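In: Sequence and computational prediction follow.
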Amino acid sequence: MEVHDLMAQALAHVMAQVEASKSDMAAYAARYLTSRHRDNPSKGCPIAALGCETARQSTEARVALAKGIQARIEQFAESMSTAGMDDERARRAAIGGMAAMVGAMILARLTDDKAFSADLLDETRAWITDNAGGQRS
């Protein structure tokens, strides 16, 4: 088996866990955008940890990661639609929220300034809560 096949299989396995961990976007962001997640990339989100590298991998690896991203976005959008947000706005908020979470995590990991890193996580979490129609904790 080639390395590309192994990576695709590993990503497919990890991203399949998306189906098992349904959550609304604000609750997910509260768990995702934390210093614990930031400081433990090997135990966290494969999108933030491997997304840039996966873009240079096989089609199979990219498809596996993309399917997981799409599934998570669909779950977020469905949760917001069920809570009363119109479908188009829910999808836009889900895509924006997912992109914001992953981007914030990557940026928070890039900086050596812990206060700025914490701001990136905290302010993105607050923004997602505001745009997902959730309650701030």
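Out: Looks like it arrived, so ask away.
In: all contacts plus neighbour counts: C-alpha atoms, from now on.
Out: Will do.
In: and the helix or strand hosting Ile69, which residues are buried?
Out: Ile69 is located in helix 59-82, with elements delineated by DSSP states H and E. If you call a residue buried by 16 or more other Cα atoms under 10 Å, then helix 59-82 has these buried ones: 60-69, 71-81.
In: Just name whatever secondary elements it is in contact with.
Out: Counting contacts by 3 or more Cα pairs under 8 Å, 6 or more residues apart in numbering; DSSP states H and E, the secondary-structure elements packed against helix 59-82 are helix 3-20, helix 46-54, helix 87-110.
In: try this one next to it:
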Amino acid sequence: MGRVSRAQAQENRQRVVATASRMFREKGTAVSVADLMKTIGLTHGGFYKQFASKDDLVDEAIAHAFAEQGTHSAAAGPDEASGEHEAARQKMIEGYLSAWHRDHPGDGCPVSGFAADLGREPDQAARSRDLYINGVRNRAARLATGDDDGMAQLCTLVGALVLARATRGNPISEELLQAAHTALTQNTTGQYEPQDTD
């Protein structure tokens, strides 16, 4: 078999990163290099021609996930009018707490998708820390309203999604998504305000 061209090698590398990004969000970073390469249809040995280590791939997969989410989302920009920001915020909440997002972690938000692995793997977390923190801050900013920086709202989204995924198949999964949705949409600050029933 002939040598792979430089262009083909670059294309293969991009496929490995994109596929790893999806698989790691779906199954965790414990996915083996062998399984990853088999999924793509490339040889295990070919991996080490492209990457120094699996840790390097995890870093690139996290970067890819955040970049991909950035291009697919209607991110709230600093020039955005407040009405547009609120519409974007509502759209983010709806999408984040959807059954589709719950059921497709491989295509979902990297904040929730990589949180558990980075929490369990301190060495990897240290390598990816700045990238992940920037991703968290950017998503919180998309939820910010008035004096609220969006952090608590993001915690609500991520926590509800993680719990809904863990309980998928039981009615409580939908209840968790709906409870978070209600809490975040009671008013524009994202803070729950009890309704007077008298």
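Out: Received the coordinates, thanks. As the structure is a prediction and not an experimental result, all values here were calculated from the model.
In: Send over the TM-score of the superposed chains.
Out: Between these two chains, after superposing, the TM-score reads 0.78 (TM-score structural alignment, normalised by the length of the first structure); 123 aligned residues with a Cα RMSD of 2.0 Å.
In: Trace Asp103 of the second structure over to the first structure, please.
Out: Under the alignment (TM-score structural alignment), Asp103 of the second structure pairs with Asp39 of the first structure.
In: Skip the chain neighbours and tell me the closest residue to its match.
Out: With Cα to Cα, 6 or more residues apart in numbering as the measure, Arg109 is the residue that lies nearest to Asp39 of the first structure, at 7.5 Å, once sequence neighbours are left out.
In: Kindly provide the distance from the counterpart of the one you found in the second structure to Pro105 of the second structure.
Out: With TM-score structural alignment defining the correspondence, Arg109 of the first structure maps onto Arg165 in the second structure. Spatial separation of Arg165 of the second structure from Pro105 of the second structure under the definition Cα to Cα, to the nearest Å is 9 Å.
In: sorry, back to before: from what I see, the match of Asp103 of the second structure and Leu110 are in contact.
Out: No. Here Asp39 of the first structure lies out of contact with Leu110, judged by Cα atoms under 8 Å, at a distance of 10.9 Å.
In: Tally up the residues packed near Lys22 of the first structure, please.
Out: Other residues lying near Lys22 of the first structure total 14 when counted by other Cα atoms under 10 Å.
In: now the one 5 residues further on
Out: A count of nearby residues for Ala27 of the first structure, using other Cα under 10 Å, gives 17.
In: Against Asp39 of the first structure, how distant is it?
Out: In this structure, Ala27 of the first structure and Asp39 of the first structure are separated by 20 Å, where distance is defined by Cα to Cα.
In: which residues does Tyr34 of the first structure contact?
Out: Not quite, residue 34 of the first structure is Thr, not Tyr. By Cα atoms under 8 Å, 6 or more residues apart in numbering, the contact list for Thr34 of the first structure reads 121-122.
In: what's the answer for Asp87 of the first structure, then?
Out: Neighbour list for Asp87 of the first structure: 77-78, 81 [criterion: Cα under 8 Å, 6+ apart].
In: one more time with 10 Å, if that's ok
Out: With contact set as Cα atoms under 10 Å, 6 or more residues apart in numbering, Asp87 of the first structure has these partners: 77-78, 80-81, 93.
In: can you tell me which of these lies nearest to Met7 of the first structure?
Out: If you rank those by distance to Met7 of the first structure using Cα to Cα, Ala77 comes first, at 28.3 Å.
In: what about that closest one, distance to Ala27 of the first structure?
Out: Looking at Ala77 of the first structure against Ala27 of the first structure, where the rule is Cα to Cα, the gap reads 13 Å.
In: Which neighbouring elements make contact with the strand or helix carrying Phe47 of the second structure?
Out: Secondary structure assigned from DSSP H and E places Phe47 of the second structure in helix 44-50. Using 3 or more Cα pairs under 10 Å, 6 or more residues apart in numbering; DSSP states H and E, the elements in contact with helix 44-50 of the second structure are helix 6-27, helix 33-40, helix 54-72.
In: Mind doing that once more with 7 Å?
Out: Judged by 3 or more Cα pairs under 7 Å, 6 or more residues apart in numbering; DSSP states H and E, helix 44-50 of the second structure is in contact with helix 33-40.
In: In the first structure, what range does the helix it packs on match?
Out: The alignment of helix 33-40 of the second structure onto the first structure (TM-score structural alignment) covers no residues at all.
In: Cool, thanks, signing off.
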